[in-house]
Structures are given as structure tokens and as C-alpha cells.
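Asks: fold the following, please.
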Amino acid sequence: MITEKISEIAVQILDTTGYAGAGFLMALESMIAPVPSEAVMPFVGFQVADGKWNLWLAIGSTSAGSILGSLLSYWMGYYGGKPFVLKAGKYLLLNQHDLELTEKFFHKRKGTWTILISRFIPVIRHFISIPAGIGRMPLTPFLGTTFVGATVWNTFLLICGMKLREQWPVIQKYSHQADIAVVAAILAGAGWFVYSRRTPGKRSNL
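Replies: The predicted model follows:
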């Protein structure tokens, strides 16, 4: 019952930490820490679907966390530059190659729309605030597009979580098949993680 156990642990964590905990996790997600929003927001949706959390407070707290994390990354780039980011990133499992890919993405598509679009792209959304800061992008458009992109993305994942919760009895009925899928996903993710760090030069440029 792997899927059921994972959901129980995630919900227990959110029960304990509340809106602040969800906001903190999303702040980490918007920085360079390996905390994917796809692993946080659906369970926030569970809380809303169960009637434990208010929908608007859930969206507001997680979006505020995303903005705070993005702003901290922006300031790291703005005031510290790339050398400081690389030094500090060692403590947050920063992948330098991913950062370089994000820099290329940002410089090829300079403009406020780049920040907005990046919120929907895996890997890129974790790093995009740093080159925006290094490039001295004006703060107001940066915050505006970050707010819109983060709110839309977080809300989408939250709603997915709510819909998933509604279908949970069906998922439990087929939990064995779901467990196999979860194990396969974990193994695939671990394999990709190892491969991406051993062969960075073979990954395609954005």
C-alpha cells in the first residue's frame, strides 16, 4: 500500500505544519532546493477536499511562499552574482548544469514573458529567478509575472489534488497497480537523477 502510505505521511505533515508549512515548502520549490511542487500541491488539494483547509487560504499561502522563494533567489543573483549562487547552492544540492541551461533559456528569451512561461517548465522554474537577478531585471515586472505564473500553476496542481481525492476510493481499489506505478516512477526518477549528474554534457540545450 505504498500510495496510501505516502498520502498519509504527506497529509500528516500538512496537518501538523498547516498553511505555513505548505508555504515554506513552496518557497523552497521556487528556490534551488529539490522540492517539486508536484509533490506538495496535490496533497494541499487533499486538505481542501477533506474540508480541513480553506481553498483561498491554501492558494494564497502557497503562492506567497512561491513568491518569497523566487524573490530570495532573485536577490541572490542580483546582489551576489553567479559565484555566490554556486557557493550557496552547494548546501541546497544545486545542479550547476541545470543553472547554466536556465541562464541560456533566459538570455535567449529576455523579457517579462520569460518569467511567466518558465513557471510551467520543469527544472527551469526552480532556477529562473537567479538569472533574472543577475541580469538586473526590474523588480516590479519580475514580481508581477512571478505572482501570475506561480498562482496559476499552484492552483492547477491543487485542483488536480482535489479531483484525485474524490477518486481515492477507486485508487485504493487498484492500489496494487498504483504501487507498481509509484515504484517504477521512483526508480525512473532516481535513474534520471544519477544520469543527469554523471553525464551533464550529453543533455540537450534549451
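Asks: switch to C-alpha atoms for all contacts and neighbour counts from now on
Replies: Noted.
Asks: how many residues are close by residue 43?
Replies: 27 (other C-alpha atoms under 10 Å).
Asks: let me fix that: residue 26
Replies: 28.
Asks: what helix or strand is it located in?
Replies: Here residue 26, judged by DSSP states H and E, is contained in helix 2-29.
Asks: check which residues of that helix are buried.
Replies: 3, 10-11, 14-15, 18-29 (16 or more other C-alpha atoms under 10 Å).
Asks: before we move on, what about stretch 48-65?
Replies: Those would be 48, 49, 53, 55, 58, 59, 60, 61, 62, 63, 64, 65, for stretch 48-65 by 16+ other C-alpha under 10 Å.
Asks: among those, which ones are in helices?
Replies: 48, 49, 55, 58, 59, 60, 61, 62, 63, 64, 65 (DSSP state H).
Asks: enumerate every residue touching residue 47.
Replies: Contacts were defined as C-alpha atoms under 8 Å, 6 or more residues apart in numbering; by that measure residue 47 touches 11, 14, 53.
Asks: so what's the first one closest to, chain neighbours aside?
Replies: When the adjacent residues along the chain are set aside, residue 11 lies closest to residue 43, with 6.3 Å between them (C-alpha to C-alpha, 6 or more residues apart in numbering).
Asks: from what I see, the one you found and residue 7 are in contact.
Replies: Yes - counting by C-alpha atoms under 8 Å, residue 7 is a contact partner of residue 43 at 7.3 Å.
Asks: that older thread, distance-wise, check the residue nearest to residue 11 relative to residue 164.
Replies: Distance, residue 43 to residue 164, by C-alpha to C-alpha, to the nearest Å: 9 Å.
Asks: before we go on, could you also do this sequence so I can check it against the first one:
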Amino acid sequence: MEIIGPAGAGVAIALENVFPPLPSEVILPMAGLSASRGSFSLAEALIWTTLGSLVGAFLLYGIGAWLGVDRLRAIAAKVPLLHPEDIDRTVAWFQRHGGKAVFFGRMVPIFRSLISIPAGVTRMPLWKFGLLTVAGSALWNTVFVLAGFSLGEAWPVVERYADILQYVVIAAVVIGVAWFVYVRIRGLLASRNGSDPAASPD
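Replies: Sure, this is the predicted structure:
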């Protein structure tokens, strides 16, 4: 961190937005630790990492805008257990709650990156997306940078608790996906049985 400096920390956070396995929960406290040692200022750490969050978010926003609703509907029509109507419902939900989703999503592992894609798909106004991203990312980054700044060499404590949050989110995603698959398969089987003449009593 002392070698790459605050700008390098910002680049790392931008990459973390595009490639979530890069752990911001490690990068941010290390930036705070380096700031506490005087390698750069605390303000530089916060400004550069938040700027990195914004750049990474806009990259994924661009991917979402490139995909668009029509292309996603066409993809959903070809993917087993998905329907174009799923895209329509997701877009309708995001259009109602997109502002809250972008702001709070910046503070949730995994979703911190992915939330930018539906924002691009729905073409959320760039100024609104940018402001919400900066606000949410600044809060998340500040908590972890200040933790590293305050804890010093004990900053791995932050990672330990952040891992718990990440595991909870991953478990929730797995359960949600499993439930979705179960409901779709059950509906598919019921539909096939209902259309099968042999399944109907004569």
C-alpha cells in the first residue's frame, strides 16, 4: 500500500467493483493503516478510494446500458428456468426502488458491484447514479479506512467481522437461488402434468 499510494488504492477499489473477489475489506483498512503511518493523508485515502468506487461503478453501468432490456429479454428466453417476464419484473422493481437499491447496495458485499448493472439497464440518470454511488461508497469506505487508521496493526480484526457479513450475504443468495429453482421446476412439472392427457382422469 505504501508503494502504490492512495491513487493505487483507488485503482484497486475500482477493480474490486468490476471483480468482486478482490476484497475491499482488506484494501480499505490497509489504506487507513498507511495513512496512520504518514505515507499519505487520511483525506487522500478517502478521496481516492471513493473515486475508485465511482469509476468501477460507471464501468458496470456501461455494461448494463450496453445490454439493455431487449437483449436481456432475449438472453432470458434462451436460459432454462428463466422467462423474459422475469426481466420485465426486475426492471419494474428497479424503476420503483432503484435509488435506495444503489445507495444501500454500496454497503452490501457482492451487491456493491452488481447493483450498477440494472442501473445501466434502466438508464438511471447519470447524475443520480453518480451521486448515490458516491454517497453510499463514501460511507462504506470511510468506515473501513477509519477502522484501519484507528486500529493500526490490528486492522485484520475488521476483515474478520466483514467476512461474517459476506458469508451471511452469500448464504442468503444461495438460499434465494435454490428457492427460485425449486419453484420454477415445480411449476414446470405441474404444467407438463396438466397438459398430459394420460395424467387426466377419463
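Asks: my read: residue 62 of the second structure touches residue 119, true?
Replies: No - at 9.2 Å, residue 62 of the second structure does not count as touching residue 119 under the criterion of C-alpha under 8 Å.
Asks: these two: who's more crowded?
Replies: Counted by other C-alpha under 10 Å, residue 62 of the second structure and residue 119 do not tie: residue 119 has more neighbours, with 28 against 17.
Asks: map the more buried one across to the first structure for me.
Replies: Matched to the first structure by TM-score structural alignment, residue 119 of the second structure sits across from residue 132.
Asks: follow-up on the earlier one: which of the contacts of residue 47 of the first structure are also in contact in the second structure?
Replies: Under the criterion both residues aligned by TM-score structural alignment, their matches' C-alpha atoms under 8 Å, the contacts of residue 47 of the first structure that remain in contact after alignment to the second structure are 14, 53.
Asks: so which of the contacts of residue 47 of the first structure comes closest to residue 87 of the first structure?
Replies: Nearest to residue 87 of the first structure, judged by C-alpha to C-alpha, of those is residue 14 at 31.4 Å.
Asks: got the contact list for that closest one?
Replies: Contacts of residue 14 of the first structure (C-alpha under 8 Å, 6+ apart): 21, 22, 44, 47.
Asks: next one: the first one from residue 141 of the first structure, what distance?
Replies: For residue 21 of the first structure, the distance to residue 141 of the first structure equals 27 Å [C-alpha to C-alpha].
Asks: again with the last one
Replies: Computed as C-alpha to C-alpha, the residue 47 of the first structure to residue 141 of the first structure distance reads 32 Å.
Asks: what does stretch 34-52 of the first structure correspond to over in the second structure?
Replies: Stretch 34-52 of the first structure maps onto residues 21-39 of the second structure, going by TM-score structural alignment.
Asks: tell me which helix or strand the alignment partner in the second structure of residue 117 of the first structure sits in.
Replies: Under the alignment by TM-score structural alignment, residue 117 of the first structure pairs with residue 104 in the second structure. Using DSSP H and E, residue 104 of the second structure maps to helix 84-105.
Asks: and whatever helix or strand comes next after that helix, how far out from the chain middle?
Replies: Note on helix 84-105 of the second structure: by DSSP H and E, the next helix or strand toward the C-terminus is helix 111-114. With C-alpha atoms, centre = their mean, to the nearest Å as the basis, the distance from the averaged C-alpha position of helix 111-114 of the second structure to the chain average is 1 Å.
Asks: name the residues of the helix or strand following helix 111-114 of the second structure that are buried.
Replies: Note on helix 111-114 of the second structure: by DSSP H and E, the next helix or strand toward the C-terminus is helix 116-121. Neighbour-count burial for helix 116-121 of the second structure, counted by 16+ other C-alpha under 10 Å, picks out 116, 117, 118, 119, 120, 121.
Asks: ok, average deviation of helix 116-121 of the second structure from the first structure?
Replies: Superposing on the first structure and averaging over aligned pairs (mean C-alpha distance after the TM-score superposition for the first structure), helix 116-121 of the second structure comes out at 0.4 Å.
Asks: same thing with stretch 127-147 of the second structure?
Replies: With mean C-alpha distance after the TM-score superposition for the first structure, stretch 127-147 of the second structure departs from the first structure by a mean of 0.6 Å once superposed.
Asks: ok, residues contacting that stretch?
Replies: Contact partners of stretch 127-147 of the second structure, identified using C-alpha under 8 Å, 6+ apart, comprise 25, 28-33, 45-46, 49-51, 53-54, 57-58, 99, 102-107, 119, 155, 158.
Asks: and if we set it to 6 Å?
Replies: Here stretch 127-147 of the second structure makes contact (C-alpha atoms under 6 Å, 6 or more residues apart in numbering) with 28, 29, 32, 50, 103, 106, 107.
Asks: for stretch 52-62 of the first structure, same thing?
Replies: 19, 22, 23, 26, 47, 48.
Asks: now check the third one against the second structure: what is it aligned to?
Replies: Which is residue 23 of the first structure. Match for residue 23 of the first structure (TM-score structural alignment): residue 10.
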